[in-house]
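> sharing a model prediction with you, sequence too.
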Amino acid sequence: MTTSTNLMRQRRFLPLFLTQLLNALNDNLYKNAMVLFVVYQVYDSPEMETLISGVATALFVLPFVLFSATSGQLADMRDKTRIIRWIKFAEIIIMSVGATGLLLAARGISVEGLAIPLMFVALFAMGVHSTFFGPIKYAILPQHLHKDEVLAGTGLVEAGTYVAILVGMILGGVMPIMASIVVVIAIALVGYIVCRWVPPAPPETTETKVDWNPLRASKSLILFSMGNLELRYSVLAISYFWAIAAILSVQFIPLAKNVLLADKQVAAVMLVAFSAGIAIGSVSINALLKGDISARYSAPSVIALGGLLITFYLLCRMWDLTPQGELFTVTEFLSQPLALVLTANLLLIAIAGGMFVVPLYAFLTTRVEKSEASRSVAANNFISSVFMVVGAGVAGVLGYFGIPLEEQLLLSLFLCVLSAQLARKLHALEALRGPELP
C-alpha cells in the first residue's frame, strides 16, 4: 500500500495513470449511453436487445483481433509517449463522430438509418484507439518503475481502469443524452492535455521495421507468445477470464431488464458493482502478495469465481417477482428480499476476478525483455480479444435463439475450470524458474 501511495505522487506514473483512467472512463460512458439508449428507447424485444448488446461488445473488441500485432510492434519500436499523444488526439475526433450519432438519436433523426450506424462506427474506432493504447499502458511500467513497483503499478492501472469503468457506467446510465454528448468530447480534450505530461519512453530495441501485414504479423505474435511457457499460460488464462467477462457483459443489461424486471439505472448499479469489485480485487492482491509477482493465488481466485457464478445463477432463478410499475426502479429493486444478496454476490465475483487477473498481467511485462514487453501485452490483447469476440458472439446468438439468460451464465463455469488449470501450471513453472527477469 505504501508503494501504491508513493507511485501516485510520481510524474513517472501519475500522468499515465490519469490518461488511462480518462480513456476507460470515456470508452464506457459512451458505450453505455449508446447501448442503454438503444435497448431502452429504440427496441422492445429481449432477442434484439441481447443481439445489439452482443454486436456492440464484438465491435469494440474486434480491432484488438485485427490490429494488436501492429500496435505491439509500434509500441516496442517507437517512443511510447509520442504514440499516446497521437492516440489521445484521435479520441477527440472519434468522440465527435459518436456524439453526432447520439445527438441525431436523441432528436429522433434517422435513428436506424444514420444515428445508430454513426454510433457503431465511433464504437469500432474507439476499439481501434484502445488497441493501440493497450500495450503501452502496461509495457511502459517496467520502463518507468522499479522492479519492486511493477506489481503495484499494474494493480493501480487495473484498479483505475475499473474505477473509470464504474464511473462511466454510472454516468452513462444517469446522464441525459444531451449531457453525455458534451461530456464525452470534454473528457477527450482533458485526456489529451494530461497525456502531454507523460515522461518520454524511447524504444529499447534497435528494430525499426514494422510488419504492416496483419495476418503475417498476427501469426508471428502468436508464435512469440506461445514460445514462452510462462507467457503462454498467462495469456491463455487471461483470455479465458475475458471470455467470461464478455459473456457476462453481454448479459447484464438484458438480464436486468428481462429477468430482474428492472430499469436501466438498476442495470447500471449491477455494472457498477462488478467494476467496483474488479478494482477492489486488483488492489487487494498487491497487498496480499506484498509486491511479489506470483500466480499462487490465481487458481483459488478463479475457482471461487466459478462457485460464486453458480450462486448468482441460483439467485436469478429464484427471482420471481412482479414490479409495481413497468420496471423496478433502483429503490424498488433494492427493497426486494434477494436484491442485496444478489448485488453482493456480483461484487464478490468481480473481486475474485481482479485477484485472479492482476498478477497475470504483471507476468506479461516481467517475464520477457523490456524491448518485447509491448508485444507481450499485444499478444495477450490479440488472443484475449478473439476469446471475447467468440464469447460475446455466442452469448448474442444464444439470446437471439431464446436461450434463457440465466442458463447462459453457466457457460462461464467451463472457462473457470480451464483458467484454474492454467494458473496452477503457471505457478508450478514459476517455482522452477525463480523470480522475474532482471
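Done, it's in.

> could you use CA atoms for every contact and neighbour count after this?
Will do.

> other residues contacting stretch 144-158?
Outside of stretch 144-158, the residues within contact range by Cα atoms under 8 Å, 6 or more residues apart in numbering are 3-4, 7, 12-13, 17, 20-21, 137-138, 141-142, 201, 279, 282-283, 285-286, 291-293, 358-359, 361-362.

> and it, how far out from the chain middle?
The chain centroid and the centroid of stretch 144-158 are separated by 18 Å under Cα atoms, centre = their mean, to the nearest Å.

> before we move on, what about stretch 372-389?
Average the C-alpha atoms of stretch 372-389, do the same for its chain, and the two points are 13 Å apart (Cα atoms, centre = their mean).

> for it, which positions count as buried?
By neighbour count on 16 or more other Cα atoms under 10 Å, the buried set for stretch 372-389 is 372-389.

> what do you get for stretch 34-46?
34, 35, 36, 37, 38, 39, 40, 42, 46.

> in helices, which of these fall?
Assigned to helices by DSSP state H, the following of the buried residues of stretch 34-46 qualify: 34, 35, 36, 37, 46.

> helices along the stretch 51-200 of the chain, start to end?
If DSSP state H, counting those that start in this stretch is used as the criterion, the helices of the stretch 51-200 of the chain fall at 80-106, 116-139, 141-144, 150-174, 177-195.

> below is structure B, check it against A:
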Amino acid sequence: MSDRPLSSAQQTRRSAREHGSQFRLLRERRFAPFFWTQFLGAMNDNVFKIGFTSLVTYQAARFSGVNADTVAFLISAIFILPFVLFSATSGQVADKYDKAMLTRFVKTFEIGVMLVGGAGFWLHDALLLYLCTFLMGVHSTVFGPVKYAYLPQHLDMTELVGGNGMVEMGTFVAILLGTIAGGAAAGSEAHGAAILAFGCVAIALIGRVASGFVPQSSPSQPDLRINWNPVSETWRNLKLARENRTVFLSLLGISWLWFVGATFLSSFFRFAKDVLSANPDVVTVLLATFSIGIGTGSLLCERLSKKRIEIGLVPLGSIGISVFAIDLFFASHALPKAAHLFTVAEFMTLPAHWRVLADLFLLAMFGGFYSVPLYALIQSRSQPSHRARIIAANNILNSLFMIVSSLMAVALTSAGVGIPGLFLVTALLNVIVAVYIYSLVPEFLLRFVAWLLVHTFYRIRLVHAERMPEQGAAVLVCNHVSYVDALVIMAESPRPIRFVMDHRIFRTPFAGWLFRHAKAIPIAPAHEDPDLLKRAYDACAKALDDGDLVCIFPEGKLTKTGDMNPFRHGVSEILQRAPVSVVPMALRGLWGSVWSRSADARFPRPIHKGVMSRLTLAVGEPLDPAQATPELLQQIVSELRGARK
C-alpha cells in the first residue's frame, strides 16, 4: 500500500466504508445496479419454477406425462444440469471479458428464455416448460461466475462480508417474492398460466433495463485463450481450486450447503401437502420463513464479524443447521390432521405449526452464518486473474451436489421414507460432513473457539486495528498475560497467524492436535532442546518467506504478577533469518481472569459483559526490522498496554 496521505475525500469514503451500514451500498452505482439485476434474475427464476411446480403438483391432470410426486425433484435436476455442462466455459468467459457487458448479454438472453416459458404456460406444454427450465439454468450458469467475481473487484475488504450478505439477503428476498408471485399466479385456475407467462417476460425486461447501469468491470485476464472442451476445462478449474487447500475445502463446504438447501426447498410442496395437510398457499409461508431466515443470518454476518471475513461463524452455522433440522423432524410428528387442506389462516392458529416455522427460520438463519463467510473467504483468497474460474469450479461442485441431493431424495422417497425422514437423514449427514471438513481444516474450528470465547465472555476494544497487515509477511509481538492470548489475537486478526508456542502445549491431546493442524510452531528454550529451538526459528523464517504472519510472545512465559517479564532475543533471531516488518501489540484486561496466573482469578460471566469482561488489543506502528530490538519492543508494548494489566 502507498504511504501517501489520503485526501479529505478519500478519508471520508474510507470512514464511510469502515463505519457505515452495509445498506449504504444500495445508494452507490458500483453496487446498486448489480444488486437489482441479480435480484430480479433470482426472482424470475422462482416465479417460473414455483409457478411450474405448483401447477403440476396441484393441477397435474392438465399436464400429460407428468408425475406429481417427483416433478419438484426433476425440475431441480434439469435446472442444475447446465451448471455441470457449461460452468467451466462460463468461468473462462467471465475472466476474459468485461463483466458489465456479460451481465447485459445474460439479461437479454433471459428475455428470449422467458418467451419460451411463456409459450409453455400458455399452451400447458410440459416439454416447453422443461426446456425453459434448462435454459434458465444456462442463464444462471453464465451469470454465476460474473456475480461473485464482480464483488471483490468493486468492494474493498471491509465491505466484502457486508456486500456478500446483501447479495445473499437479496437473493432470498427475491426467492420469497418470486415464491409469493409464482404461487399466487398458479393458484388462479382460470388465468394462472397466462399471468405466469406475462409476468416472467415482464421481470426479464425490467432486469435488462437495470443491467444497463452496471459500471464497467475490466476483465481480469483479457488474453486468456478459452478452452471449449468442458471436460478438460472442468478438470483444470478443479485443479486451480485445489491449489489453495482452504479455498478448495471452502468450495466443498458451500456445495454441501447447496445440497442441504436443495433437499429442503425441493421438498416443501410435498411437506406442506402430505405432512402439514396444507394447501399451496402454506408452501408460500414455509418458503417465506426460510427466505427471511437466511436473509436475516446473511445480514447479521457483518455485525457478528465486525466487517471482517470471520470464518469462525461457519462451524456455528453448521451446528445450528443440524440442531434445528433434527428438531424439525420431531416437530413434524403428531401434527394435527384435518378432513381438508388447511388454509393459511387455519395453519397459523395451531401452536404445533409455529414450532415448525421456528425450526425453518432458525435453520435458515444459521445457513446464512455458514454461507456468507465462505463466499467472502473464497473471493479474498483466490487469485484475481482466475477468480471467476474458481467460482465456476464452485458452481460445478454445487450442481453435482444438488444432483446427488435430488437422486437421494427420489431414492429415499421411492423406498418409503417420508419428508420428515428425509430432513433427519440430511441433518445427520450434515454432522458427518462438518466433522470431516473441520478435521481437515482446523482453522475453521480454531476461529470458532476464538470467536465464541470473545463474544460469549468478553467485549473487545480494538485500538488502531488497521495497523494489522492485510497482506504480506510480518512478525507480531505481544505481551503474554493468559492462556487464551493466542485465541484473542486470532479472533481479531483479519488473516491466519502462525503462533510460536511452548512445545509442552503440543503434548496435550486436544490442544496438541488443534495447534499442530493450525500450523503453530513449537519452541523450547536452548537449555531444554537446542535442536527444537533451531527448527522453530527455521520454521518462522520459512513461514515469513511464504508471506505469512508469525506471532511470538517474547517474554517466553506467562506473567505471574501481571507485570511484563523481560523480552528475550527470539525476535532478533527470527529477523536475522527473515528481515520483515514488526508489529508490536498489547493486551489489556486479561490479568485477573481464570485464564491467567493471578491468585485472585475470576471466571467471567457469560453474556453479561461488565467491567471485568472488557479487553483491549492495542496495535502499534509497524517497525523496520533493523529498529526492532527486544528493548525497544518491550518499551513500545509497555506503553501500548498502559497501566491496566
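Structure received. Here the structure is a predicted model, which means the values were calculated and not measured.

> could you dump the buried residues of stretch 34-46 of structure 1 to JSON lines with distance to residue 349 of structure 1?
As requested, the buried residues of stretch 34-46 of structure 1 are arranged in JSON lines below (distance: Cα to Cα, whole Å):
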{"residue": "34", "distance to residue 349 of structure 1": "26"}
{"residue": "35", "distance to residue 349 of structure 1": "23"}
{"residue": "36", "distance to residue 349 of structure 1": "23"}
{"residue": "37", "distance to residue 349 of structure 1": "27"}
{"residue": "38", "distance to residue 349 of structure 1": "28"}
{"residue": "39", "distance to residue 349 of structure 1": "25"}
{"residue": "40", "distance to residue 349 of structure 1": "27"}
{"residue": "42", "distance to residue 349 of structure 1": "31"}
{"residue": "46", "distance to residue 349 of structure 1": "25"}
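
> residue ranges for the strands of structure 2, please.
According to DSSP state E, structure 2 carries its strands in the segments 459-463, 474-478, 497-502, 521-523, 549-552, 582-588, 614-619.

> coming back round to it: just the buried subset of the contacts of stretch 144-158 of structure 1, please.
3-4, 7, 12-13, 17, 20-21, 137-138, 141-142, 201, 279, 282-283, 285-286, 291-293, 358-359, 361-362.

> of all the helices of the stretch 51-200 of structure 1, which one is nearest residue 345 of structure 1?
For the helices of the stretch 51-200 of structure 1, proximity to residue 345 of structure 1 was assessed by Cα to Cα; helix 150-174 is nearest, at 16.9 Å.

> and stretch 335-343 of structure 1, which stretch of structure 2?
When stretch 335-343 of structure 1 is aligned against structure 2 using TM-score structural alignment, it corresponds to residues 349-357.

> likewise for stretch 18-36 of structure 1?
When stretch 18-36 of structure 1 is compared against structure 2 (TM-score structural alignment), it corresponds to residues 36-54.

> what's the mean deviation for the matching stretch versus structure 1?
Relative to the matching residues in structure 1, stretch 36-54 of structure 2 has an average distance of 0.3 Å after the fit, by mean Cα distance after the TM-score superposition for structure 1.

> from the buried residues of stretch 34-46 of structure 1, pick the one nearest residue 346 of structure 1.
Each of these was scored against residue 346 of structure 1 by Cα to Cα, and residue 36 proved nearest at 20.1 Å.

> got the buried residues for stretch 417-437 of structure 2?
Residues of stretch 417-437 of structure 2 classed as buried by neighbour count (16+ other Cα under 10 Å): 418-427, 430, 433-434, 437.

> isn't residue 62 of structure 1 right up against residue 127?
Yes - distance between residue 62 of structure 1 and residue 127: 7.2 Å, which falls inside the contact criterion (Cα atoms under 8 Å).

> adding distance to residue 120 of structure 1, write the ones in helices among the buried residues of stretch 34-46 of structure 1 out as a markdown table.
Conversion of these to a markdown table gives the following (distance: Cα to Cα, whole Å):
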| residue | distance to residue 120 of structure 1 |
| --- | --- |
| 34 | 9 |
| 35 | 10 |
| 36 | 13 |
| 37 | 13 |
| 46 | 20 |
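
> ok, of those residues, which one's closest to residue 434 of structure 1?
Ranking these by separation from residue 434 of structure 1, with Cα to Cα as the measure, puts residue 35 on top at 46.0 Å.

> let me see the contact set for that closest one.
Taking Cα under 8 Å, 6+ apart as the definition of contact, the neighbours of residue 35 of structure 1 are 52, 53, 56.

> try residue 381 of structure 2
If a contact means Cα under 8 Å, 6+ apart, then residue 381 of structure 2 has residue 247 as its contacts.

> alignment lookup: it to structure 1.
When structure 1 is aligned by TM-score structural alignment, residue 381 of structure 2 is paired with residue 367.

> so how far is residue 44 of structure 1 from the equivalent of residue 159 of structure 2 over in structure 1?
Alignment note: residue 159 of structure 2 maps to residue 149 in structure 1; criterion TM-score structural alignment. As for residue 149 of structure 1, its distance to residue 44 of structure 1 is 49 Å (criterion: Cα to Cα, to the nearest Å).

> coming back round to it: please work out which of the helices of the stretch 51-200 of structure 1 is packed deepest.
Scoring these by mean neighbour count under mean count of other Cα atoms under 10 Å gives helix 150-174 as the most buried, with a mean of 25.

> any idea of the angle that helix forms with helix 116-139?
Between the direction of helix 150-174 of structure 1 and that of helix 116-139, the angle (axes from the mean of the first three to the mean of the last three Cα atoms, to 10 degrees) works out to 160 degrees.

> distance from the chain centre to helix 150-174 of structure 1, please.
Between the mean C-alpha position of helix 150-174 of structure 1 and that of its chain there is a distance of 9 Å (Cα atoms, centre = their mean).

> the residue mapped onto residue 308 of structure 2 from structure 1 and residue 324 of structure 1, how far apart?
When structure 1 is aligned by TM-score structural alignment, residue 308 of structure 2 is paired with residue 292. Counting by Cα to Cα, the gap from residue 292 of structure 1 to residue 324 of structure 1 is 52 Å.
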